[in-house]
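Enquirer: Here you go, sequence then predicted model.
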Amino acid sequence: MANILIVDDDPDILELIRFYLLREGFKISKACHGIEALEAVGQTKIDLAIIDVMMPKMDGWQLCSRLKADYPEMPILMVTAKGETNHKLKGFNLGADDYLVKPFDPLELAARVKLLLKRYKIHTAMKLQIGKVLLDKHRYEAVIDDVPISLPLREFDLLFKLASYPGQIFTRNDLIEQVWGADFFGDDRTVDVHIKRIRDRFAELNGSFAIETKRGLGYKLVVHE
């Protein structure tokens, strides 16, 4: 799954973008200024950067220029409150691939991110293989030996999330936020119920993968070779 870096010194904008992109299934990295963004890029693989223009320490223009010099294949979406033509031209001349003016529709931003990833041919996984099970997000099906099995939406999304990052521990809160959404007001024990259903559903394939409970931490999926 593509990892999106969001760079903005406004925590509200940062959280708004993060919330909507998490709902689309992206992995998120965050930075509040250009220097922090460069540190993030140096520590993990970033597939696309969303950059605010007006920031302390290193503004968006400088960051865009640095990123395009060091990572020319990384798509960049500039976000700013200034909509004048000369600002857009400056961004494009520095290598920005797209430009969005605040206030913006978060759904439009998510759509532009997907288009940029598609333009750069960056893989956004819609199918995952975990042992004998193929998860197909286009159809929301699990396929075992060419036999499709339909799953309830939440069970599929929960399994797909865990399978996207095998070996990574997710807390209940992580899974609630990324699968049910930050506006979910139910009991976080609903995660336990759905995990049990998934385990029961795939019990006969216990040699293929397992969802392990890490006491006091959360859950992780392990694929058995």
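Expert: Thanks, I have it.

Enquirer: Could you use CA atoms for every contact and neighbour count after this?
Expert: OK.

Enquirer: ok, Thr213 - contacts?
Expert: Counting by C-alpha atoms under 8 Å, 6 or more residues apart in numbering, Thr213 touches 219-220.

Enquirer: Same check on Ile35?
Expert: Applying C-alpha under 8 Å, 6+ apart, the residues contacting Ile35 are 57-58, 63.

Enquirer: Show the buried residues in these.
Expert: Among those, those classed as buried by neighbour count (16 or more other C-alpha atoms under 10 Å) are Leu63.

Enquirer: and of the contacts of Ile35, the nearest to Ser164?
Expert: Proximity of the contacts of Ile35 to Ser164 (C-alpha to C-alpha) peaks at Leu63, which lies at 29.7 Å.

Enquirer: where exactly do the helices run in this protein?
Expert: Taking DSSP state H as the criterion, the chain carries its helices at 11-23, 34-43, 60-70, 85-93, 106-119, 153-164, 172-175, 190-201.

Enquirer: out of the ones you listed, which comes closest to Lys127?
Expert: For those, the distance to Lys127 is smallest for helix 153-164, at 8.9 Å, taking C-alpha to C-alpha.

Enquirer: and the angle from the closest one to helix 190-201?
Expert: 80 degrees (axes from the mean of the first three to the mean of the last three C-alpha atoms, to 10 degrees).

Enquirer: residue at max distance from the center of this protein?
Expert: In the chain, the residue that sits farthest from the middle, by C-alpha atoms, centre = their mean, is Asn86; the gap is 31.6 Å.

Enquirer: then this one, side by side with the first:
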Amino acid sequence: MKNVLIIDDEKDFCQLVQGRLARKQMSLNCAHSLNEGVSKLQTTHPDVLLLDNNLPDGLGWKQAGALQKQYPDMRIILLSAFDPLSYEETGVGLQFTRMSKPINFQELEQYLA
């Protein structure tokens, strides 16, 4: 069973993703800020992190590099309501998947398979 952590301040979005992926027999946890998410990373050890780019306490892409170094086996999927490729900074030395919101669940399920 895959363990997934979602860090997104939109509670409705988290519930939607949880509901959709629960049918795929995945263990899901949600955090609604970077601080809460970093704490949950230490206890849940997810296989995959769905990380929103624009959070109340910071930008996801700015944390992605540090999280990637700290958890090298964890896959990071950066989520953004804006075109994630338009963020120049996200391409500098970081390797993660970028997905736009609204999310395409078929595409997400392929990434998680």
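Expert: Ah, there it is. Not measured: the values here are computed from a predicted model.

Enquirer: What does the TM-score come to for these two?
Expert: TM-score for the superposed chains, counting by TM-score structural alignment, normalised by the length of structure 2: 0.88, backed by 113 aligned residues with a C-alpha RMSD of 1.7 Å.

Enquirer: quick one on the thing from earlier: which stretch among the helices of structure 1 comes nearest Gln129 of structure 1?
Expert: helix 153-164 (8.4 Å).

Enquirer: what range in structure 2 does that closest one sit on?
Expert: Counterpart in structure 2 of helix 153-164 of structure 1, with TM-score structural alignment as the criterion, is absent.

Enquirer: quick one on the thing from earlier: reformat the helices of structure 1 as a markdown table; add distance to Ile50 of structure 1.
Expert: Compiled in a markdown table, these are given as follows (distance: least, C-alpha to C-alpha, whole Å):
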| stretch | distance to Ile50 of structure 1 |
| --- | --- |
| helix 11-23 | 9 |
| helix 34-43 | 10 |
| helix 60-70 | 10 |
| helix 85-93 | 12 |
| helix 106-119 | 9 |
| helix 153-164 | 22 |
| helix 172-175 | 22 |
| helix 190-201 | 31 |
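
Enquirer: Any idea which of these gets closest to Leu128 of structure 1?
Expert: Of all the helices of structure 1, the one in closest proximity to Leu128 of structure 1, counting by C-alpha to C-alpha, is helix 153-164 (7.3 Å).

Enquirer: which of the residues in that closest one are buried?
Expert: Neighbour-count burial for helix 153-164 of structure 1 flags 155-164 (criterion: 16+ other C-alpha under 10 Å).

Enquirer: Adding distance to Gly42 of structure 1, write these out as a markdown table.
Expert: As requested, the buried residues of helix 153-164 of structure 1 are exported to a markdown table (distance: C-alpha to C-alpha, whole Å):
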| residue | distance to Gly42 of structure 1 |
| --- | --- |
| Glu155 | 35 |
| Phe156 | 33 |
| Asp157 | 30 |
| Leu158 | 30 |
| Leu159 | 30 |
| Phe160 | 28 |
| Lys161 | 25 |
| Leu162 | 25 |
| Ala163 | 26 |
| Ser164 | 22 |
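
Enquirer: looking at the helices of structure 1, which is closest to Gly218 of structure 1?
Expert: For these, distance to Gly218 of structure 1 was read as C-alpha to C-alpha. The smallest value, 5.9 Å, belongs to helix 172-175.

Enquirer: what's next to stretch 1-17 of structure 2, contact-wise?
Expert: Contacts with stretch 1-17 of structure 2, where a contact means C-alpha under 8 Å, 6+ apart, come from 25-34, 37, 41, 44-52, 55-56.

Enquirer: wait, doesn't Leu135 of structure 1 sit right on Ile144?
Expert: No: shown here, Leu135 of structure 1 and Ile144 do not form a contact pair, counting by C-alpha atoms under 8 Å, at 9.1 Å.

Enquirer: So which of these two has more stuff around it?
Expert: Set side by side, Leu135 of structure 1 and Ile144 show unequal neighbour counts under other C-alpha atoms under 10 Å, the larger going to Leu135 at 24 against 14.

Enquirer: nearest spatial neighbour of the more buried one, skipping sequence neighbours?
Expert: With C-alpha to C-alpha, 6 or more residues apart in numbering as the measure, Ala142 is the residue that lies nearest to Leu135 of structure 1, at 4.7 Å, once sequence neighbours are left out.
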